[in-house]
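K.L.:
take a look and give me a structure for this.
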Amino acid sequence: PGPAGGCAPADHAIVIQTPADLYSRGLAGRFRDSFEGEIDVLDYAQDGDFSGAGADDLRFDSAENLADEVCRRLRESPGSLVYWSARAREFTAFINALDHKGTCGDRDVTVLGGNDLTNVAQTGAFNDKHWLRLYFSGHRLPDTDPRAGTKTRDFADAYDRFVRTTTRGTDPWRQDGHAAVAYDALHVLSLATDLAYRDEHAAPGAVLTALGSDSIRFDGATGYVSYHQGVNQPPADKTLVLLRQTAEGPIAVVACGAYRQGRTYAAHGEPCTA
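P.N.:
Below you'll find the predicted structure:
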């Protein structure tokens, strides 16, 4: 939080990772490499497995003890950000521990995490935690965002129709980007298969070759999907969104990449190019 309740860049981060989890350790490592302020690393493993931990890292297997340590550090550096790279299950235990202790002296806690947190954030589990400022990443704009493309909105509409006809009640994950990523991935595979088997004598590796071509490009659920030729990488300018969770649902505070055709990281400038 910045002056008058606004936002300001954090100059200190408390990084919480599960060192034995490759996903968690990878996210934490990339954050440490790019963050320009001071960093403290806390290892959190409810199962007590701290393999992969740094020699000087503090280690916690209790959510209550971790909450105490985080609050102590937030009192010392009130403008700090908590960067959460551990899994959603551990995050729920941590937030409950903070809530039970009355948070950190009635101060707001700002948390930034990866897209794994959508698994619990969008259920509304934290809607009554008014002290929590939760931000996490995703790969699709909410369909309520005016920047969302037609295909993104069409996907959300089709998703809603499917939920209405197959389940009861509402689906809390309707704005989650995982389903959109999976939908686009299957579309990519379908197009690559079509390209490969235009020739009935195609070799078994033809699909892989097609995936490395620049012939695959389309408007998808996540945005405009295209690939650079001969490069084994994610889609060019893959959509990346920073979301803030609210009681009304996620709100995109930063949108980067090709969420529409013609959008690029370079054109967006900072923070997308940072």
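K.L.:
from here on, contacts and neighbour counts on C-alpha atoms
P.N.:
Fine.
K.L.:
so what secondary structure elements neighbour the helix or strand hosting V241?
P.N.:
In this assignment (DSSP states H and E), V241 forms part of strand 240-246. Under the contact definition 3 or more C-alpha pairs under 8 Å, 6 or more residues apart in numbering; DSSP states H and E, strand 240-246 sits against strand 132-138, strand 249-256.
K.L.:
buried stuff in the last one?
P.N.:
Neighbour-count burial for strand 249-256 flags G249, P250, I251, A252, A255, C256 (criterion: 16 or more other C-alpha atoms under 10 Å).
K.L.:
of all those, which comes closest to L240?
P.N.:
Comparing the buried residues of strand 249-256 against L240 with C-alpha to C-alpha places C256 closest, at 5.2 Å.
K.L.:
measure that closest one to N65 for me?
P.N.:
37 Å (C-alpha to C-alpha, to the nearest Å).
K.L.:
again, but for L243
P.N.:
28 Å.
K.L.:
so which of the two has more stuff around it?
P.N.:
The neighbour comparison of L243 against N65 (other C-alpha atoms under 10 Å) goes to L243, with 26 against 16.
K.L.:
would you confirm that that one contacts T118?
P.N.:
No - applying C-alpha atoms under 8 Å, one finds L243 not in contact with T118, separated by 9.8 Å.
K.L.:
ok, how many other residues are close to I16?
P.N.:
25.
K.L.:
once you drop chain neighbours, what's closest to A121?
P.N.:
Once flanking residues are discounted, A121 sits nearest to Q245: 7.0 Å by C-alpha to C-alpha, 6 or more residues apart in numbering.
K.L.:
list the contacts for the one you found?
P.N.:
A121, Q122, R133, L134, Y135, F136, I251 (C-alpha atoms under 8 Å, 6 or more residues apart in numbering).
K.L.:
to check against the first, give me the structure of this:
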Amino acid sequence: MLARSYAYCERLARREAGNFYHAFRVLPRPQRRAMCALYAFMRVTDDTTDGPGLVSEKQSALACWREQLDLALLGDYVHPLYPALHDTVQRYAVPRAYLDAVLDGVEMDLFKTSYETFAELYRYCYRVASAVGLACIHVWGFEDPKAIDYAESAGIALQLTNILRDLGEDAGRGRIYLPKEELKRFNYGPAQLHAGVRNEDFRRLMDFQVSRARHYYAGARPLSGLLSPAGRAVFQVMAGTYESLLNAIEKSDYNVFSKRIGLSRWRKLGLVMQAMPARLGWV
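P.N.:
So this is what the prediction gives:
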């Protein structure tokens, strides 16, 4: 059962993980499989509330998924990913609180379509991204507790990048993650965002957002030195991928409305190759 569960998670991650799976591949097989199990849990959790349907129905589905997690961590599995997740949580001592935080973040998306302040947005980013990173570093291996703060910063940086990349797509779905107080500060309104207006006010707003994301990338950088060699390598690939995305967003003159900005396969391969010295313990 356990082998089948890990195989299921690996297939799902290979098919859906996009910017993450190429990073997982620098890990030794046991850690790579654990990362696939974590990813599968996050992916299925997110899918639970995606798509059409009443909010009440989605909330019920998420509550059921929470109950299934409770059962899974007691050894009672009702989904094919759960044996692998249970094994990963036990093997790498992943705190349950991080899984609960992810569930809380997904639930926020059911009821909140906008945020007044960055403090509110930070709470959301922590739940849907930092908590994921904090679970990951237990798989990657660390000893210094300072790694926890750096991993939190990394999650914020990656999620802020996601928000900027998906700005147009989210607006089309009625979601605006950029804080209202910041839209007002830069004289750029929700109506303009929905219409995909790229004027000087929008560029100043985006300059500010990119600068803040870079601040969190800088705050996360010391994490690399606190991880095991394999963990250092996977972190470098993941952070490098998303920081490259941020650079690409800026280079496109913030053209996030007419296309989805991404990295080429060759660029991703280059990031993996750059991380190999760390993976081999040379740096």
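K.L.:
for the two chains, what TM-score is obtained?
P.N.:
TM-score for the superposed chains, counting by TM-score structural alignment, normalised by the length of structure 1: 0.29, backed by 134 aligned residues with a C-alpha RMSD of 6.4 Å.
K.L.:
ok so, going back, now render the helices and strands packed on strand 240-246 of structure 1 as a markdown table, adding distance to A267 of structure 1.
P.N.:
Shown next, in a markdown table, are those (distance: least, C-alpha to C-alpha, whole Å):
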| stretch | distance to A267 of structure 1 |
| --- | --- |
| strand 132-138 | 20 |
| strand 249-256 | 9 |
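K.L.:
for those strands, which one sits closest to L189 of structure 1?
P.N.:
strand 132-138 (21.6 Å).
K.L.:
other SSEs contacting that closest one?
P.N.:
Against strand 132-138 of structure 1 (3+ C-alpha pairs under 8 Å, 6+ apart) you get strand 109-113, strand 240-246.
K.L.:
between those strands, which one is nearest to W84 of structure 1?
P.N.:
Of these, nearest to W84 of structure 1 by C-alpha to C-alpha is strand 109-113, at 4.7 Å.
K.L.:
orientation of the closest one relative to strand 240-246 in degrees?
P.N.:
140 degrees (axes from the mean of the first three to the mean of the last three C-alpha atoms, to 10 degrees).
K.L.:
which helix or which strand is home to V15 of structure 1?
P.N.:
strand 12-17.
K.L.:
wait, Y183 of structure 1
P.N.:
Short version, using DSSP H and E: Y183 of structure 1 is in helix 178-196.
K.L.:
wait, V241 of structure 1 touches P250, no?
P.N.:
No - judged on C-alpha under 8 Å, V241 of structure 1 makes no contact with P250 at a distance of 10.6 Å.
K.L.:
what helix or strand is S60 of structure 2 located in?
P.N.:
Per DSSP H and E: helix 55-72 holds S60 of structure 2.
K.L.:
how about that helix: buried residues?
P.N.:
Per 16+ other C-alpha under 10 Å, helix 55-72 of structure 2 contains these buried residues: K58, Q59, L62, W65, R66, Q68, L69, A72.
K.L.:
show me the contacts for the residue nearest to the last one when sequence neighbours are not counted.
P.N.:
Excluding its sequence neighbours, the residue lying closest to A72 of structure 2 (C-alpha to C-alpha, 6+ apart) is Y82, at 5.9 Å. Neighbour list for Y82 of structure 2: S5, F41, L69, A72 [criterion: C-alpha under 8 Å, 6+ apart].
K.L.:
could you find the closest non-adjacent residue to A206 of structure 1?
P.N.:
A196 (5.1 Å).
K.L.:
so where does Y6 of structure 2 fall, helix or strand?
P.N.:
Y6 of structure 2 belongs to helix 2-16, assigned by DSSP H and E.
K.L.:
other SSEs contacting that helix?
P.N.:
So helix 2-16 of structure 2, by 3+ C-alpha pairs under 8 Å, 6+ apart, packs with helix 29-49, helix 82-91.
K.L.:
using TSV, please lay out those together with distance to A233 of structure 2.
P.N.:
Formatted as TSV, the helices and strands packed on helix 2-16 of structure 2 follow (distance: least, C-alpha to C-alpha, whole Å):
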stretch	distance to A233 of structure 2
helix 29-49	12
helix 82-91	20
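K.L.:
nearest to R265 of structure 2, out of these?
P.N.:
Taking the helices and strands packed on helix 2-16 of structure 2 one by one with C-alpha to C-alpha, helix 29-49 is closest: 20.0 Å.
K.L.:
what sits up against that closest one?
P.N.:
So helix 29-49 of structure 2 is in contact with 6, 9-10, 12-13, 17, 24-26, 58-59, 61-62, 65, 81-82, 84-85, 88, 102-103, 106, 110, 136, 139-140, going by C-alpha under 8 Å, 6+ apart.
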